[in-house]
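Colleague: Okay, predicted coordinates and the sequence, questions at the end:
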Amino acid sequence: MTEQVLESGTKEIRFRQAIATALADEMRADKSVMIFGEDVAVAEGPFKTSEGLLQEFGPLRVRDTPISEMAFTGAAVGAAIMGMRPVVEIMFMEFLGVALDQLVTEAAKMRYLSNGMLSVPMVVRASCGSGLGFGSQHSQTLENWVSATPGLKVITPSDAQSAYSLLRAAIQDPDPVMFLETRVLYADRGPVDTSLKMEIGKARVLRTGKDITLVSMGQMVKVCHEAIKISGIDAELIDLATIVPWDRQTVLESVKKTGRLVVVEEAPFSGGWGSEILAATTSKLFSSLKAAPFRITTPDVPVPYSGTLEARYIPTAQDIARQLTESLKNGLTPKQWWEIEGLSS
């Protein structure tokens, strides 16, 4: 694992290396932490997110599993109840479909059903998202599969630092956590301070501004940074990071200051997580709003396999900049790109 040590003492490493480093640091700190998954041991993970772990911690704590997500997720639930802290790796988020019962019906409900006598301190990690040409069956984000499940926390980091710090927080949490890793970010480099702690449920204000509040997470955070530069708008950028529970206080305080809200999602328009943000903001701050909040999303179509179409599918910095500019200019909700091009009624 190559890394660059910066003057401040932080390390410049890739997003995927931040994941592996967080896993290693937690396994060193707590002998109850173990890893289950397909190809996580000998192959060091399909995306090299468990690099070096088998060599250091051995096959009892770093376990390759059969291709049976239901079986090894269920095994993790049992191990967690018995005092271990298992981390399950789901190669692609879509593969969680065959194991949802173990996560949302068993793990997420165990504390409630046992009247607090049992807890399930487990983490389910899954790669997700578009941008690498994996096609419609391997490129969805699917936060809405798990975000409406009481008892389950849901996290999506946006850079190497949040990947490291939030994964450690997730492993230390006494209840089950769904940890969604945006696959296109695995190769991105960034500074990581291993002493920096982050709280689950606490958003990061990455840029302060007075004109408009921009809320995003995952790979869209980087795209929003570029959109702000293109537009020249003094936007406040918030990396939500935790979808459940989301940081209402930080978002509402920002919108109360700017009077405007835009949520940018790498998810289809229907059923996106941003709808909850808009609903709560409109309900709480209706009289303070200068314009109607709106969302910038992907269209309600499968993720295309073609590289050209896939790049068109997700929100681009140029289109986000267009919509921000139009909103500030006339106070109206801009049309999505597919509406402008006549691809949707």
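Modeller: Cool, the structure landed. Numbers count the residues shown, from 1 in each chain.

Colleague: from here on, contacts and neighbour counts on C-alpha atoms
Modeller: Noted.

Colleague: Contact partners for residue 209?
Modeller: The neighbourhood of residue 209, defined by Cα atoms under 8 Å, 6 or more residues apart in numbering, consists of 234, 235, 236, 237, 258.

Colleague: okay, now the one to match up with it:
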Amino acid sequence: MPDILFRDAIKLGLQEALDNDPSVFIMGEDIGAYGGAYAVTDGLLDQYGPERIKDTPISEATFIGAGIGAAIAGLRPVIELMSISFSLVGFDQIVNMAANIRYMSGGQVNVPMVLRAPTGAGVQLAATHSQSFETWLCEVPGLKCVCPSTPYDALGLIRSAIKDDNPVFVAEPAMLYSKKGEIPNEYYEVPIGKANVIKSGSDVSLISYGHGIKIISETANYLEKNGINAELVDLRS
């Protein structure tokens, strides 16, 4: 089982999708020539070309809307936002359009689109780049939201998200991009909507997601030293 960086696990999932499905393309701010704000898409422009790796202007509502149109037309866009904070600029497109179209069409039209964005503080950016709006987004009917805490889950969830026939928002904790973890050599997917019980316990349950898993793991270790057996649950989605 090789060790891999969190960011590289996501990149691997994107590369697999680009290799295996010609309807997949990636679009977002600085994802091409620059390689992405957190280097997730570094090198993909050279590998796949500008038809499938598309740099966009700084206009989230515009390129999210373009992604919705592409998805309706039969493509599978993966849209990268530079920060989850900027999802607010495209909220109308995400909430009123992408998440609603299947309902408004009576199930006749799907929107197989993935939205990706770094989330959370702790990486020395301003408050305008450090929000955690995934808790808002997961309340939107018609929109699935996932937030991995390990490279294993990052790869497994991005695989599932890209294959989903309706919109999925992948919130990627910015503090985890440089963290390493093991992934198996064999192919796998992490199902959307299923939590992960990291550790069984009989006294108390500690529940979190994303970077919060590190915090509750440390808390569980402290409790164990004091005779308290804690269950650890990673929501994931």
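Modeller: Cool, got the structure. Not measured: the values here are computed from a predicted model.

Colleague: thinking again about what came up before, okay if I get the contacts of residue 209 of structure 1 as CSV plus neighbour count?
Modeller: Formatted as CSV, the contacts of residue 209 of structure 1 follow (neighbours: other Cα atoms under 10 Å):
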residue, neighbour count
234, 16
235, 24
236, 22
237, 25
258, 20
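
Colleague: Show me what counts as buried in stretch 254-271 of structure 1.
Modeller: Judged by neighbour count (16 or more other Cα atoms under 10 Å), stretch 254-271 of structure 1 contains these buried residues: 254-269.

Colleague: just stretch 42-54 of structure 2 next, same as before
Modeller: Quick answer for stretch 42-54 of structure 2 (16+ other Cα under 10 Å): 42, 43, 44, 45, 50, 52, 53, 54.

Colleague: Quick check, central residue of structure 1?
Modeller: residue 156 (1.3 Å; Cα atoms, centre = their mean).

Colleague: Return the residues in contact with that residue.
Modeller: Residue 156 of structure 1 makes contacts with 179, 180, 181, 182, 217, 218, 241, 242, 243, as judged by Cα under 8 Å, 6+ apart.

Colleague: related to what we said a few turns ago, which single one of the buried residues of stretch 254-271 of structure 1 is nearest to residue 67 of structure 1?
Modeller: Using Cα to Cα, residue 267 comes nearest to residue 67 of structure 1 of the buried residues of stretch 254-271 of structure 1, at 27.2 Å.

Colleague: In structure 2, what stretch matches the host helix or strand of the closest one?
Modeller: Following DSSP states H and E, the helix or strand that holds residue 267 of structure 1 is strand 261-268. On structure 2, no counterpart of strand 261-268 of structure 1 exists by TM-score structural alignment.

Colleague: So which other helices or strands are in contact with that strand?
Modeller: For strand 261-268 of structure 1, the elements it packs on are strand 212-216, helix 220-231, helix 274-285, strand 294-298, judged by 3 or more Cα pairs under 8 Å, 6 or more residues apart in numbering; DSSP states H and E.

Colleague: the helices in structure 2, which residues?
Modeller: For structure 2, the helices defined by DSSP state H cover 6-20, 44-48, 60-72, 91, 101-104, 134-137, 151-163, 212-225.

Colleague: Residue 188 of structure 2 is nearest to which of those?
Modeller: Residue 188 of structure 2 lies closest, by Cα to Cα, to one member of the helices of structure 2: helix 151-163, at 6.3 Å.

Colleague: Can you tell me what residue 143 of structure 1 aligns to in structure 2?
Modeller: Counting by TM-score structural alignment, residue 143 of structure 1 corresponds to residue 134 in structure 2.

Colleague: And for residue 135 of structure 2, the neighbour number?
Modeller: Residue 135 of structure 2 sits with 10 neighbouring residues when counted by other Cα atoms under 10 Å.

Colleague: now do residue 4 of structure 1
Modeller: Applying other Cα under 10 Å, we find 12 residues neighbouring residue 4 of structure 1.

Colleague: Can you tell me how far it is from residue 14 of structure 1?
Modeller: 10 Å (Cα to Cα, to the nearest Å).

Colleague: Same check on residue 144 of structure 1?
Modeller: 27 Å.

Colleague: so who does whatever residue of structure 2 lines up with residue 206 of structure 1 touch?
Modeller: The alignment partner of residue 206 of structure 1 in structure 2, by TM-score structural alignment, is residue 198. Contact analysis of residue 198 of structure 2 by Cα under 8 Å, 6+ apart lists 231, 232, 233, 234.

Colleague: what does the third one align to in structure 1?
Modeller: The reference is to residue 233 of structure 2. Correspondence of residue 233 of structure 2 to structure 1, assessed by TM-score structural alignment: residue 238.

Colleague: which residues does that match contact?
Modeller: 203, 204, 205, 206, 207, 213, 214, 215, 216, 251.

Colleague: distance of it from residue 249 of structure 1?
Modeller: Shown here: residue 238 of structure 1 relative to residue 249 of structure 1, a distance of 12 Å by Cα to Cα.

Colleague: buried set for stretch 163-178 of structure 2?
Modeller: For stretch 163-178 of structure 2, by 16+ other Cα under 10 Å, it's 163-177.

Colleague: can you tell me how far the closest residue to residue 127 of structure 2 other than its chain neighbours sits from residue 155 of structure 2?
Modeller: Closest residue in space to residue 127 of structure 2, ignoring its immediate chain neighbours: residue 121 at 7.8 Å, by Cα to Cα, 6 or more residues apart in numbering. Counting by Cα to Cα, the gap from residue 121 of structure 2 to residue 155 of structure 2 is 22 Å.

Colleague: neighbour-wise, which of those two wins?
Modeller: residue 155 (26 against 17).

Colleague: what's the counterpart of that one in structure 1?
Modeller: Counting by TM-score structural alignment, residue 155 of structure 2 lines up with residue 164 in structure 1.

Colleague: That match touches residue 24, doesn't it?
Modeller: No: in this structure, residue 164 of structure 1 is not within contact of residue 24 by Cα atoms under 8 Å, at 10.6 Å.
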